[in-house]
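Trainee: What would the 3D arrangement of this be:
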Amino acid sequence: MDSKFGFKNSSETTSLECNEILSLDNSIRFVAMCSKEGKMLNVKYREDITPLLNDKELLYSIIKSVERINVRKESEEKLGPAIYSVTAYANVKRVTIPVNGGGVFFVSFEGNGNEFTILKKILGQINQPKSNQIYS
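Mentor: Prediction:
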C-alpha cells in the first residue's frame, strides 16, 4: 500500500481513496485518479449517477486536463504550485487537483453544488503542495 493520496500504488488503495472522496458530499458525481502522465488509476461514480461522458470521452478529457496541468507548471516558479482548477459547465462542475505524489484527482459534482464548500472538504483530505489554503 503506497498512497493516502500520493498514489503510485495498487488499484485497491486508489479505490478506497476514491470512495473516501466520493463520500465527502452528496453533490459529488464521480472521482477519478490518474498518474501525472494521464494513466487512469481508478474511477468511481456515485451509485445513482449515469455518466455524462463515455469511457473514451472521459479518458480524452482527463488527458487534456493533465496536459493543462503540465503547462501550468511552467509558471510555478513565480506563482507557486497549482492548488486546483475549477471548470463550470452548464450541467456540472469539475475540479482538477494535483497531489504531491505527482498524481491528479478529478472530481465532478452537480452544477448547483457549492465548489468552495466541496473543495474545502476535498483539500482537507488530500496531500497537496504547500500553501493550499482556500478562503471563502
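Trainee: From here on, just use CA atoms for contacts and neighbour counts.
Mentor: Noted.
Trainee: What's the separation between Pro98 and Arg68?
Mentor: Distance, Pro98 to Arg68, by C-alpha to C-alpha, to the nearest Å: 11 Å.
Trainee: which of these two has more neighbours?
Mentor: Neighbour totals were compared for Pro98 and Arg68, and Pro98 leads with 27 against 12 (other C-alpha atoms under 10 Å).
Trainee: and Phe30, what helix or strand is that in?
Mentor: Using DSSP states H and E, Phe30 sits within strand 28-34.
Trainee: what helices or strands is the helix or strand following that strand leaning on?
Mentor: Using DSSP H and E, the helix or strand that follows strand 28-34 in sequence is strand 40-45. Strand 40-45 sits against helix 11-22, strand 28-34, with contacts defined as 3 or more C-alpha pairs under 8 Å, 6 or more residues apart in numbering; DSSP states H and E.
Trainee: ok, then the element right after strand 40-45?
Mentor: Taking DSSP H and E, what comes next after strand 40-45 is helix 55-72.
Trainee: run this one through as well so I can compare:
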Amino acid sequence: MKSSAYKTLCQEIIKVDSSIRSAGITNEDGIILHISHRKGMKPLLSSEERAQYAITAATRQFTRLRWEVLLGKIQYASSHYTKLIRATIPVTDDNRKLSFVIILSLDAGTDNFHEIIVGKVIPLIKERRSDLKS
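Mentor: As a prediction, the model looks like this:
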C-alpha cells in the first residue's frame, strides 16, 4: 500500500464521526505509516511522543493476540485519559499475524465511543483490509 493510500484511510476514518480527533496507522513494529488529525485540532503529543506511543501500542496489540485462541478475537483496546480516549485496533493477516495497528484518538467524554469504533470504524477497516496488503 502506498503512503497516499494510508493517508486516504486515515482521513476516511476521521470523517466517520466528529468526535474522532486523529487516526493513524502503524506497521506491525509500531512504525507510524501515516497519521491524520481532525481539521483545526492541535495534537497533545509531540511527533516523538506519538512515535513512542505507537511502538508501545503495537507491542501491546501483539501481546494481546496470543490470548485470542483462548478468549476470542480482539476487536479493539481502549484507554480513557482525562484529555482524550485512545483506541487501538489490530489488523491481522489470514493467519492472525499482526500486520497493522490503527490508533484512534477521540474526544474525552465521548459516551458512544464503542458504537463509533464497532459500528463505523471497524467496518471501514474491514472494507479496506485488502488494500492494506502489500
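Trainee: among the helices and strands packed on strand 40-45 of structure 1, which is nearest Leu123 of structure 1?
Mentor: Between Leu123 of structure 1 and those, the shortest gap by C-alpha to C-alpha is with helix 11-22, which sits at 9.7 Å.
Trainee: whereabouts in structure 2 does that closest one align?
Mentor: Across structure 2, the stretch matching helix 11-22 of structure 1 (TM-score structural alignment) is residues 3-14.
Trainee: Using neighbour counts, pick out the buried residues of the matching stretch.
Mentor: Across stretch 3-14 of structure 2, burial judged by 16 or more other C-alpha atoms under 10 Å covers 6-7, 9-14.
Trainee: Nearest to Ile102 of structure 2 among those?
Mentor: For the buried residues of stretch 3-14 of structure 2, the nearest to Ile102 of structure 2 is Cys10 (8.7 Å; C-alpha to C-alpha).
Trainee: wait, isn't that closest one in contact with Ile32?
Mentor: No - contact status for Cys10 of structure 2 versus Ile32: not in contact, 11.7 Å apart, counting by C-alpha atoms under 8 Å.
Trainee: Need the overlap of contacts for those two.
Mentor: Common contacts of Cys10 of structure 2 and Ile32 (C-alpha atoms under 8 Å, 6 or more residues apart in numbering): 24-25.
Trainee: Run a quick neighbour tally on the corresponding residue of structure 1 for Ala87 of structure 2.
Mentor: Under the alignment (TM-score structural alignment), Ala87 of structure 2 pairs with Val95 of structure 1. The tally of other residues near Val95 of structure 1 (other C-alpha under 10 Å) stands at 19.
Trainee: what does Phe116 of structure 1 give?
Mentor: Neighbours of Phe116 of structure 1 (other C-alpha under 10 Å): 13.
Trainee: Over to Glu77 of structure 1?
Mentor: As a burial measure, Glu77 of structure 1 scores 8 neighbours (other C-alpha under 10 Å).
Trainee: Leaving out sequence neighbours, find the closest residue to Lys7 of structure 2.
Mentor: In space, and not counting its chain neighbours, Lys7 of structure 2 is closest to His34: 5.9 Å by C-alpha to C-alpha, 6 or more residues apart in numbering.
Trainee: ok, average deviation of the strand holding Phe30 of structure 1 from structure 2?
Mentor: Compared with structure 2 after fitting, strand 28-34 of structure 1 has a mean deviation of 0.4 Å; criterion: mean C-alpha distance after the TM-score superposition for structure 1.
Trainee: other SSEs contacting that strand?
Mentor: Here strand 28-34 of structure 1 touches helix 11-22, strand 40-45, strand 104-110, going by 3+ C-alpha pairs under 8 Å, 6+ apart.
Trainee: want to throw the ones you listed into CSV with distance to Ser85 of structure 1?
Mentor: Below are these laid out as CSV (distance: least, C-alpha to C-alpha, whole Å):
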stretch, distance to Ser85 of structure 1
helix 11-22, 17
strand 40-45, 19
strand 104-110, 10
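Trainee: Lys120 of structure 1: which of those is closest?
Mentor: Taking these one by one with C-alpha to C-alpha, helix 11-22 is closest: 11.6 Å.
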